[in-house]
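K.L.:
just the structure for this:
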Amino acid sequence: MDVTTPPASGDGPGTAPADFTAAASPGTVTLAWTAPATGRETAEYELYVNGRPTTVIQFGAGAVPSGRVEHRLTVAEPTGTAWAVKLRARLPDGNWGSFSAERRITLVA
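P.N.:
Below is the predicted model:
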């Protein structure tokens, strides 16, 4: 017996952080994004710089931001260093979600 199902009405909610931005200022990179709608607070994000995992940004209990999230990184790399940055959220099931859009910045002194 063959079984068929009707097509889904959509792909469901996205798992990538939305509206991702990155801005360089002297000694600092400021990242901002909107958390994906996973049905639960998203407390952990993995940051990639130039295609490599660099750090995990974690927010502790009671400190998990809702809506727009902002995180500042202190940087020591020389002025003019180019970064391509993107991040993804750890989902409630423990897997990593989709990547945000990639942003390119140049560090400044």
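
K.L.:
drop to CA atoms for contacts and neighbour counts, all remaining ones
P.N.:
Fine.

K.L.:
quick one, strands of the protein?
P.N.:
18-25, 28-34, 44-49, 52-58, 68-74, 82-89, 103-106 (DSSP state E).

K.L.:
just the angle for the second one relative to strand 18-25, thanks.
P.N.:
Between strand 28-34 and strand 18-25, the angle formed by their directions is 170 degrees, by axes from the mean of the first three to the mean of the last three CA atoms, to 10 degrees.

K.L.:
so what does strand 28-34 touch, helix or strand wise?
P.N.:
Packing partners of strand 28-34 (3 or more CA pairs under 8 Å, 6 or more residues apart in numbering; DSSP states H and E): strand 18-25, strand 68-74.

K.L.:
for the shortest one, same thing?
P.N.:
For strand 103-106, the helices and strands in contact under the criterion 3+ CA pairs under 8 Å, 6+ apart are strand 18-25, strand 82-89.

K.L.:
next up, for comparison:
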Amino acid sequence: MWSATARAETYEVYRGPRKVKEVLGSEHMVDVTRLRPATVYVFTVRARGADGRLGPPSRGVRARTPAAAADDHRAPTRPAAARGRAAGSRAAQLSWSASTDDRYVVSYDVHQGGTKIHSVGGGRTAAVVTGLRPGTSYSFTVRARDAAGNVSPASPAVRLTTPGTDDGRAMAPTSLRATGHREDGAYYVDLSWVPPRVDGEVTEYEIHLDGRRATSLVFGGSAPRDRATYSFYVGRAAGVTHRVRVRAMLPDGTWGGFSAERTVTTGAGK
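P.N.:
I've put the predicted structure just below:
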């Protein structure tokens, strides 16, 4: 699964240097088959625009296939006690009871209707589904998958309706703190916040200053999960009060809601 890229016509999936899949720009997940057991692979994704140009590769994702499970034809048990709730108007939080298997469960697949839209590891029994539409009814089911590719029966359906309006709070950064410091005659705003709790990494943020977009922040490598920090220049005048807030680009390529707004005054207390 990967985040959406604006105006992508298609996505190309590569295993090392070799292209193995191509999907439409509306899809953000694909299954890659015919892999060898107990082998490490590196996958990347590239977006192709309407003009035919191929974008740069994504960050490489390493995956190790499990050892071969010989003569395993028994599927995991059906996930039970499935439940869920809307988290704002564009997301849902799902949970279920763990399945059992004669060997082990490697993943859980979340389906919307008859389409798989998300997967989580076999040690997890919850997922956050984003990219939903306000005021829309959804039906989700969960299936367990073992190392041999056997898939369980579907869990009981979880039916929910997203509310018609979205204040964004469920997918917004929280605990935003704003302070300032002076360096070489200039003033800077120092921010810290807790990233929204979603499946996958949140690597991109947008910072608004005094009601307008001031800058974007993209974390390379491993993005912070517990608390993110950032500092940026705001000018050389003391005694200026600024309003600041932050929002995150969610793993499905949509923007979450804004954090609570904070104020900071340049040179305050100095």
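
K.L.:
deepest of the strands of structure 1, which one?
P.N.:
Most buried of the strands of structure 1, by mean neighbour count (mean count of other CA atoms under 10 Å): strand 82-89, with a mean of 22.

K.L.:
what's the matching range in structure 2 for it?
P.N.:
Taken onto structure 2 by TM-score structural alignment, strand 82-89 of structure 1 occupies residues 241-248 there.

K.L.:
what of stretch 98-107 of structure 1?
P.N.:
On the basis of TM-score structural alignment, stretch 98-107 of structure 1 is assigned to residues 257-266 in structure 2.

K.L.:
got the end-to-end distance for the matching stretch?
P.N.:
Terminal residues of stretch 257-266 of structure 2 lie 27 Å apart, using CA to CA, to the nearest Å.

K.L.:
what does that stretch rub up against?
P.N.:
167-174, 176-181, 187-189, 237-248 (CA atoms under 8 Å, 6 or more residues apart in numbering).

K.L.:
the equivalent of E44 of structure 1 over in structure 2 - nearest residue in space that isn't next to it in sequence?
P.N.:
Aligned by TM-score structural alignment, E44 of structure 1 pairs with E204 of structure 2. Distances taken as CA to CA, 6 or more residues apart in numbering place V218 nearest to E204 of structure 2, at 4.4 Å, with adjacent residues excluded.

K.L.:
now whichever residue in structure 1 pairs up with the one you found: how far from G97 of structure 1?
P.N.:
In structure 1, V218 of structure 2 lines up with Q58, judged by TM-score structural alignment. Counting by CA to CA, the gap from Q58 of structure 1 to G97 of structure 1 is 15 Å.

K.L.:
enumerate every residue touching the residue mapped onto P173 of structure 2 from structure 1.
P.N.:
Using TM-score structural alignment, the partner of P173 of structure 2 in structure 1 is P17. Listed by CA under 8 Å, 6+ apart, the contact partners of P17 of structure 1 are W33, T34, A35, P36, L87, R88, A89, S98, F99, S100.

K.L.:
quick check, nearest of those to P65 of structure 1?
P.N.:
Checking the contacts of P17 of structure 1 against P65 of structure 1 with CA to CA, the nearest one is A35 at 8.6 Å.

K.L.:
residues contacting the corresponding residue of structure 2 for that closest one?
P.N.:
Under the alignment (TM-score structural alignment), A35 of structure 1 pairs with P195 of structure 2. The contact partners of P195 of structure 2, by CA under 8 Å, 6+ apart, come to A172, P173, T174, V202, P224, R225, D226, R227, A228, A248.

K.L.:
how much space between P195 of structure 2 and V13 of structure 2?
P.N.:
28 Å.

K.L.:
contacts only, for the residue nearest the centre of structure 1.
P.N.:
Taking CA atoms, centre = their mean, the centroid of structure 1 lies closest to L87, which sits 3.1 Å from it. The neighbours of L87 of structure 1, taking CA under 8 Å, 6+ apart as the test, are P17, Y45, E46, L47, Y48, F99, S100.

K.L.:
distance of the nearest residue to it once chain neighbours are set aside relative to A109 of structure 1?
P.N.:
Nearest residue to L87 of structure 1 in three dimensions, chain neighbours excluded: L47, at 4.5 Å (CA to CA, 6+ apart). Distance of L47 of structure 1 to A109 of structure 1, given as CA to CA: 22 Å.

K.L.:
confirm for me that V218 of structure 2 is in contact with E201.
P.N.:
No - applying CA atoms under 8 Å, one finds V218 of structure 2 not in contact with E201, separated by 11.5 Å.

K.L.:
now A109 of structure 1. Nearest residue, chain neighbours left out?
P.N.:
Sequence neighbours aside, P26 is the residue nearest to A109 of structure 1 in space, at 4.4 Å (criterion: CA to CA, 6+ apart).
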